[in-house]
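S.K.: have a look at this fold, sequence not included:
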């Protein structure tokens, strides 16, 4: 790992005292215990779940991670000529006022959806609310016969990793307290 990334990890694990830390693709916070995911977890210390990249073989790819106290934001890009992108943001709370929970959410999570545009683009936000945190996925896709499929691929790419498991495994493996 490059020294600059190691320095960023050290600062982030010390409590996100730096204003913003940006990491590149090689530092994707995958859905497994590790220091990269710990950076995201440190941003919102109350969050019982931490957003992560579930599958690297999806057409959505991790692009960037920005972390500061109270917020972690990942940018994902779609591998096609239209240069579609989406953001996934972890915060302590989110505004789901006026929205109804969507059935079929992940265990321990209440999911809400707010469409912004349905024509000529498919754009909106997905809110996943859980103990101590909220993940907001913002998307804007060209409206086509495959836009619903692209949205499902985005949903499949982003996972939620239990903070309790991350904390325990980091303590056991490398002696880090989360």
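M.R.: Great, that's in hand. From a predicted model like this one, the values you see are computed outputs, not experimental measurements. Numbers count the residues shown, from 1 in each chain.
S.K.: contacts and neighbour counts: CA atoms only from here.
M.R.: Will do.
S.K.: my read: residue 162 touches residue 49, true?
M.R.: Yes - contact criterion Cα atoms under 8 Å: residue 162 and residue 49 qualify, at 4.6 Å.
S.K.: okay, one more to line up with it:
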């Protein structure tokens, strides 16, 4: 790991000399991620994108993409668009990206099971705002709003997030692609 990496530890996320308190999935950490298990997958993940609610927050980076009213994320392992952004109307199982609560006002996208998603290996491992301190996610990593804003201010595509300390498999090191 390099000093430029984000490292998830039992006490929070270490990045740029700071430790940001965060929560992970209700299923803890796992090496064998499955759709719906509520666990956060271990390994080395890369930042591939940034989404934001333009009606609630200013554009954080030129490469950030706005979340519109019809924006969804497919979480149906049987659908060809599994673990990819889609637009409403969309009949298959999905998660709305534009929410009434502020959890997805800023969303950091990772490359977990992307771009060639393996059905059932889990979708949408995001970094986003938490409901409250200590409240687990469905597998994502969540932060207090001020910490998430600080993290977003220091992001760049391709930044690495190490979850669980060890890199379980080789991953391409080329430039990150936008979803």
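M.R.: That came in fine, so what should we check first? Here the structure is a predicted model, which means the values were calculated and not measured.
S.K.: now what about the TM-score between them?
M.R.: Overlay of the two chains. TM-score (TM-score structural alignment, normalised by the length of structure 1): 0.34; 102 aligned residues with a Cα RMSD of 5.1 Å.
S.K.: between residue 162 and residue 49 of structure 1, point out the one with more neighbours.
M.R.: Shown here are residue 162 of structure 1 and residue 49; by other Cα atoms under 10 Å, residue 49 has more neighbours (26 against 17).
S.K.: might you report the residue contacts of that one?
M.R.: Counting by Cα atoms under 8 Å, 6 or more residues apart in numbering, residue 49 of structure 1 touches 130, 131, 133, 160, 161, 162, 163.
S.K.: number of nearby residues for residue 150 of structure 2?
M.R.: So residue 150 of structure 2, with other Cα under 10 Å, has 11 neighbours.
S.K.: that one belongs to a strand?
M.R.: No - going by DSSP: H, G, I helix; E, B strand; the rest coil, the assignment for residue 150 of structure 2 is helix, not a strand.
S.K.: among the contacts of residue 49 of structure 1, which one sits closest to residue 74 of structure 1?
M.R.: Of all those, residue 74 of structure 1 sits closest to residue 160, with 13.1 Å by Cα to Cα.
S.K.: could you check how far that closest one is from residue 36 of structure 1?
M.R.: 14 Å (Cα to Cα, to the nearest Å).
S.K.: neighbour count winner among these two?
M.R.: Per other Cα under 10 Å, whichever of residue 160 of structure 1 and residue 36 has more neighbours is residue 36, with 21 against 18.
S.K.: quick one: that one and residue 9 touch, right?
M.R.: Yes - with contact defined as Cα under 8 Å, residue 36 of structure 1 reaches residue 9; the gap is 7.4 Å.
S.K.: which residues in structure 1 form helices?
M.R.: For structure 1, helices defined by DSSP state H occupy the ranges 3-13, 35-43, 147-157, 163-174.
S.K.: point out the most buried one among those helices.
M.R.: Compared across these, helix 35-43 shows the largest average neighbour count, a mean of 25 (mean count of other Cα atoms under 10 Å).
S.K.: can you name every helix or strand that that helix contacts?
M.R.: helix 3-13, strand 49-53, strand 60-68, strand 71-78, helix 163-174 (3 or more Cα pairs under 8 Å, 6 or more residues apart in numbering; DSSP states H and E).
S.K.: helix 35-43 and the first one, what's the angle between them?
M.R.: Put plainly, it is helix 3-13 of structure 1. 40 degrees (axes from the mean of the first three to the mean of the last three Cα atoms, to 10 degrees).
S.K.: got the angle between helix 3-13 of structure 1 and strand 60-68?
M.R.: Using the same axes, to 10 degrees: helix 3-13 of structure 1 against strand 60-68 is 60 degrees.
S.K.: for the second one, same thing?
M.R.: Taking the same axes, to 10 degrees, strand 49-53 of structure 1 and strand 60-68 form an angle of 140 degrees between their directions.
S.K.: kindly report the same for the fourth one.
M.R.: Angle between the axes of strand 71-78 of structure 1 and strand 60-68 is 160 degrees (criterion: the same axes, to 10 degrees).
S.K.: distance-wise, check residue 156 of structure 1 relative to residue 170 of structure 1.
M.R.: Taken as Cα to Cα, the span from residue 156 of structure 1 to residue 170 of structure 1 is 25 Å.
S.K.: also residue 117 of structure 1?
M.R.: Taking Cα to Cα, one finds residue 117 of structure 1 at 41 Å from residue 170 of structure 1.
S.K.: buried residues, the lengthiest strand in structure 2. List them.
M.R.: The longest strand of structure 2 (DSSP state E) is strand 43-52. Judged by neighbour count using 16 or more other Cα atoms under 10 Å, the buried positions of strand 43-52 of structure 2 are 43, 44, 45, 46, 47, 48, 49, 50, 51, 52.
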